[in-house]
Structure formats: C-alpha cells, structure tokens
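[1] Attaching a predicted model along with its sequence, questions to come.
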Amino acid sequence: MGTFEGQLSKLQIQVGDGGEAQYSLVLDDQPVVTLNPHVGEPIRLSYQGQIQCQHCGRATKKSYSQGFCYPCFISLAQCDRCMMAPETCHFHQGTCRDEQWAQQVCFRDHIVYLANSSGVKVGITRATQVPTRWLDQGASQALAIARTANRRLAGLLEDTLRQCLADKTNWRALLKGEAAEVDLLAVLAEVRDTLQQPLQALQDQYPDELHWLLESVWQVAYPVQQYPTKVVSHNFDKTPEVSGRLLGMKGQYLILDTGVINLRKFSAYRVAVSVGT
C-alpha cells in the first residue's frame, strides 16, 4: 500500500451503509488511507521525534491535552479544566480565557447522552458532534436523552446523573470485546425515577434551556477481527516504533496483535506509517 508521513490527528470515523464504523488514518489534517480493508494486514507506525502544537505550530518536547504545547495548554479556553468538567464553567464570573471562543463553542446546543462501550455511562457533547463523539469513545450503543442551550447546563445535568451512572469508559474492558447489549431506554427510565427530585429542580431552574428528548437507540459495529485477551498499550514516548498485524479499530484505538495504541493521545506527533507492506 505504501508509506505516509505527517502530523498525526485522531482517526476519522464514519458509519458505513452496513452499520459498521469506517476508519481513515489522518495525517496533516487529511485522510490518507481507509483502514477497514487492511484489517488482518501488517502495519507499522514510526514516531519521527517531532511534536508540533496543533494550535500554534510551535515545536514542543511534550504534548499537553492531546496535542498542545505548554503555553497554549495554560492559555487556551479549549484546554481549560471546565472543558473536562463543564459544571465548573466560570464564564459568568468573567474569568473565561476566551469569551469569543466560548460563545462559538460553549454557548451552542449540547446533547446529554447515555452510551454503552464498556458499560453504560453518561456523557455530553455538542449537538454537532453526534454521533462522532460516540464513535470516538467506541460506543456500540448510544441514546441522546436531553438537549441543553449551553455546555454548563449540560454539565450540571451530567453531574446530577452521575449519582447513578458512571461517566468514564473502562478502556481495557472496551478493548477486550463487544459490550453486552443494554436496554438504554429502560436504564434512562430507572435513573429518572431514582433522581426525580434533583432532576425536577434542575428543570424548574432552567425551564427554557433544558429539553428531554424522545430518541431511538443508535447502534454501530466496529471492524475488529480479533480482540486481545490481555490488553498491552503501546506508547510512542517509550517505544517510537509500533508494528504488528492490524486486528481492528475501536474508538480511537488501533488493535494490533502486539498491543493497542490510542492515536488521539498522540495527536500532533509526526509519524511515518506503512500499511499492508
């Protein structure tokens, strides 16, 4: 197939006509090869010893927050703690790192959802990122349960639902096999019944900004030929060259017969990739 070289980005994932996730490797912000046809073939990824900040382009010895240099990490709004914990949003306190960016990103409709990847979890994402967010997390099922007018409110709802639900994916369980199918509608009904009072209080506080949804369950299959019995994780910082037979893709992970690697973690690393040779 040949060799490609460039700055790594997260895998591009779309849902094909048959309901299977279709993967493309992305270098220099461009998809360079569709990976699904190469499952079962050799693949080699070689880190070239260069990392360039995906925001400013500055050379950096260490990547922060999946692809940023340290100055950008401590100054950009998209790297602030509230992006990981949106209920801690401090825009209303006048201390947002970039109010214009927040208006474009945080003050847009967000979706609160249930997803089944390694078990049922609750999460949030911008409405425009459905189903991309679910694919990135390796969810085999997902259910959009509410729409909010901004990111902070989505975080407050997620924080309430965390009383009954996990908000993290067990990545090792994710990569050991298909998650058992779950009745997400039944899970939602049980959670809403259990948390009736705090959920109603949130609804009363934000009557025009929080809307519960009546959606069908979304499902997808991942192109995995074989799951590992023991999960070994590759890391470019420790082992610059990663190679093996490509067994499949799930979430942002490549599954090789020698171990797994989360490509999103190494965004902004310059790599050379050979597939099928």
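    Great, that's in hand. Numbering: from 1, shown residues only.

[2] Going by C-alpha atoms from here, please, whenever you check contacts or count neighbours.
    Noted.

[3] Could I get the full set of strands for the protein?
    Using DSSP state E, the strands of the chain run over residues 3-7, 12-15, 21-27, 30-34, 42-51, 110-116, 120-126, 141-148, 210-212, 218-219, 241-250, 253-256, 259-262, 269-275.

[4] Buried residues, the third one. List them.
    Going back to what we said before, that points to strand 21-27. 21-27 (16 or more other CA atoms under 10 Å).

[5] Just put those in CSV and tack on distance to residue 207.
    CSV is the format used below for the buried residues of strand 21-27 (distance: CA to CA, whole Å):
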residue, distance to residue 207
21, 37
22, 39
23, 40
24, 41
25, 43
26, 42
27, 44
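
[6] so which of the strands of the chain comes closest to residue 85?
    strand 120-126 (10.4 Å; CA to CA).

[7] what does that closest one rub up against?
    The contact list for strand 120-126 (CA atoms under 8 Å, 6 or more residues apart in numbering) reads 105, 108-115, 133, 151, 154-155, 158, 161-162, 165-169, 182.

[8] okay, pairing it with this:
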Amino acid sequence: MFEGDIRELDPQVGEPVTYRLSLSSGTIELASWFNKTVRVNFTGVRRCIVCGRKVNKLFQNGYCFPCVRSLAECDLCIVKPHDCHFHLGTCRDETFAEEHCMVPHYVYLAWSSGYKVGLTRKGRQFKRWMDQGATLALPIAEVPTRKLAGELEMEIAKHLPDKTDWRKMLKEEQRPEQSLAELRQEVVARLTPEFSQYVLSDVTTYAFRYPRPEGFNVNIKSVQLDKQPIWEGTLRGAKGQYLLFDEGVWNVKKFAGYEVSITCL
C-alpha cells in the first residue's frame, strides 16, 4: 500500500512512454501494475500542494485559494501567456518570471486529439508533449520569452486549434492525413517577419507511443473521487495525465492534493 497526497503522473520518454505516479510521499512505478486491479481510497483530506494547508476545496489542480490569489504560477497569464504583464511591473513574483517566463520557449505543432498549436519552455518540451498525450510533435520556432511565444501561438491559432479534446485524445480514433512537417511549411508561410525571424531551420518530428493493449476500447467514464472515494478497477494503460481502466479513466492531476492510499491487488 502507498499513502500520500496526489501530485501528478510523471511520464518518461521510452518505447512506450513509461509512467510513475507521484505522491507527496514518493513515487510509484506503474509498469508492473498494468493489467492488475488497483484500489484507490480517498481519505477525505485535501491539502494545498504548495503550503500544505488543509482545505475543503482546491483550485487549479491542487492549490488553496490564498495560494491561487498570490502565487505567480496561478496567475491568469500562465494560461494566457500573451497577457503577460511583467513589463508593466505588476508581476506577482519577478524571480519566478525571470526563471520561468523570461526564458526561451518553443512554439510547436502536435497531434493529440487532432492538429494543435502550443507552447512550452525550452528544456521541458518532452514532458509537455507527453502530458498532453501527443503522439507526434514538431517545433516551429524558438522565441526569447513566454509572452512572445503566446503571441505567436495566438497568431497560428487563427488557423489551427490550441486546445486538446481529452476524449478524442484517449480514444485515438483519428490519424493525421497530413504530416506535421507539411503542416509546418504552411504555417510558416503565413507568418509575418515579426515572427518568421524566430522560425527554426532544422527540426525533427518526435513520436510517442503510450502503454495500452492493442485494440483497447477506452471507457470515457471519469473517475470522481469526490463522489466515489473508494474506487477500484483494472489498470490497462496510461496517456497524458490519465490512467486508463476497464471501468473508466482517471485524470490524476485533477486530484492533486487529495490524500489517498493506493493498493495494487
């Protein structure tokens, strides 16, 4: 039995992608748990993943309300990078911004639930792609700040989605009709000089395969620990931040901060 507060699934590049379940007390290697029954018992306790405060409700995947109001990583500009206000002198934490925002970022194309455009901090691109359940990913440009990456993403999003449909991503029903390299050429051709100066000249398409049985039919029913605190099912695979069971799918990161005991039977 493993006990602790949930953090997230931690994917590692492999063939296929390997997964660890991160808890506040340590990590669980999941490779040996596939095709076995897993029982999750939510104790009813919720703690902020930053300050550890016990609360009745958590926000933004594990933060208490005071932390949501004060931490830079919970500011709206994290999900809307083009609205970065660092230059206005109103950033919640300039040290955080210097380390996470005022650094090189990639703008990329990916295939997850379909074609999409996204951005990620340079050096974290593989984790970002695997967290989103991308099966293919291809950088477009490298820009010096998160704000500029957000502006470029917005420009490309005029023609391509910038969101992932988690249901389609998990079902893997569609396959790309056009290679990401071909799509990238079309995207680059539409860019203005303001952005085209950052386009990468030498890029690679990266492919990811996730652990799941061939022909596995995903049950899209979501595991909800608030409604069913004791839950068990047969673990078949993982993709993105989801564990895939015969009985449903569990978005692990959604329940970050929940105290649980987890057993592989």
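    Noted; the coordinates are in hand. Quantities reported herein were computed from a predicted structural model and do not represent experimental measurements.

[9] Superposed, how do the two chains score by TM?
    Remark: TM-score between the superposed chains equals 0.94 [TM-score structural alignment, normalised by the length of structure 2]; 263 aligned residues with a CA RMSD of 1.5 Å.

[10] follow-up on the earlier one: same list (the strands of structure 1) but as TSV, adding distance to residue 88 of structure 1.
    Formatted as TSV, the strands of structure 1 follow (distance: least, CA to CA, whole Å):
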stretch	distance to residue 88 of structure 1
strand 3-7	33
strand 12-15	30
strand 21-27	33
strand 30-34	34
strand 42-51	30
strand 110-116	16
strand 120-126	14
strand 141-148	16
strand 210-212	18
strand 218-219	29
strand 241-250	30
strand 253-256	29
strand 259-262	27
strand 269-275	30
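
[11] With residue 216 of structure 1 as the reference, measure out to the residue positioned nearest the centre of structure 1.
    Nearest to the geometric centre of structure 1 sits residue 136, at 3.9 Å (CA atoms, centre = their mean). Distance, residue 136 of structure 1 to residue 216 of structure 1, using CA to CA, to the nearest Å: 20 Å.

[12] One more: residue 187 of structure 1?
    Taking CA to CA as the criterion, residue 187 of structure 1 is separated from residue 216 of structure 1 by 13 Å.

[13] same check, this time on residue 108 of structure 1
    23 Å.

[14] And those two? Which one has more around it.
    Neighbour comparison, residue 108 of structure 1 and residue 216: the larger count goes to residue 108, with 15 against 12 (by other CA atoms under 10 Å).

[15] so residue 209 of structure 2 makes contact with residue 18?
    No. With contact defined as CA atoms under 8 Å, residue 209 of structure 2 does not reach residue 18; the gap is 9.6 Å.

[16] Tell me where the stretch 101-250 of structure 2 has helices.
    All helices of the stretch 101-250 of structure 2, identified by DSSP state H, counting those that start in this stretch, fall at 125-131, 146-156, 166-171, 180-190, 193-196.

[17] May I see the buried residues of the last one?
    By neighbour count on 16+ other CA under 10 Å, the buried set for helix 193-196 of structure 2 is residue 195.

[18] With the first one instead?
    Buried positions in helix 125-131 of structure 2, judged by neighbour count with 16+ other CA under 10 Å: 125-131.

[19] what's the mean distance for it versus structure 1?
    Compared with structure 1 after the fit, helix 125-131 of structure 2 shows a mean deviation of 0.7 Å (mean CA distance after the TM-score superposition for structure 1).

[20] what's that helix packed up against?
    strand 2-12 (3 or more CA pairs under 8 Å, 6 or more residues apart in numbering; DSSP states H and E).

[21] Over which residues of structure 1 does the strand it packs on lie when aligned?
    Matched against structure 1 by TM-score structural alignment, strand 2-12 of structure 2 falls on residues 4-14.

[22] Compute the number of surrounding residues for residue 122 of structure 2.
    16.

[23] wait, what's in contact with the counterpart of it in structure 1?
    In structure 1, the residue paired with residue 122 of structure 2 is residue 127, using TM-score structural alignment. Residues counted as contacts of residue 127 of structure 1 (CA under 8 Å, 6+ apart) are 108-111, 147.

[24] Recalculate using a threshold of 6 Å.
    Listed by CA atoms under 6 Å, 6 or more residues apart in numbering, the contact set of residue 127 of structure 1 reads 109-111.

[25] Likewise for residue 47 of structure 1?
    With CA under 6 Å, 6+ apart, residue 47 of structure 1 has these contacts: 240, 271.

[26] ok, it to residue 274 of structure 1 distance?
    Taken as CA to CA, the span from residue 47 of structure 1 to residue 274 of structure 1 is 12 Å.

[27] got it, and residue 237 of structure 1?
    On the measure of CA to CA, residue 237 of structure 1 and residue 274 of structure 1 end up 19 Å apart.

[28] and if you look at residue 100 of structure 1?
    41 Å.

[29] between these two, who's got more neighbours?
    residue 274 (17 against 11).

[30] any idea what the more buried one aligns with in structure 2?
    Aligned against structure 2 by TM-score structural alignment, residue 274 of structure 1 finds its counterpart in residue 263.

[31] Isn't its match up against residue 30?
    No. Using CA atoms under 6 Å, residue 263 of structure 2 makes no contact with residue 30, being 11.5 Å away.

[32] re earlier: let me know the closest of the buried residues of strand 21-27 of structure 1 to residue 197 of structure 1.
    Out of the buried residues of strand 21-27 of structure 1, the member with the shortest distance to residue 197 of structure 1 (by CA to CA) is residue 21, at 38.7 Å.

[33] who are the neighbours in contact with the closest one?
    14-15, 222.

[34] nearest spatial neighbour of it, skipping sequence neighbours?
    residue 15 (4.6 Å; CA to CA, 6 or more residues apart in numbering).

[35] Neighbours of the one you found, how many?
    17.

[36] From residue 177 of structure 1, how far out is it?
    19 Å.

[37] Over to residue 157 of structure 1?
    For residue 157 of structure 1, the distance to residue 177 of structure 1 - CA to CA - is 30 Å.

[38] So which of the two has more stuff around it?
    residue 157 (23 against 16).

[39] Per the alignment, that one pairs with which residue of structure 2?
    Alignment note (TM-score structural alignment): residue 157 of structure 1 maps to residue 152 of structure 2.

[40] Once you drop chain neighbours, what's closest to that match?
    residue 195 is the one closest to residue 152 of structure 2 (CA to CA, 6+ apart), at 6.7 Å.
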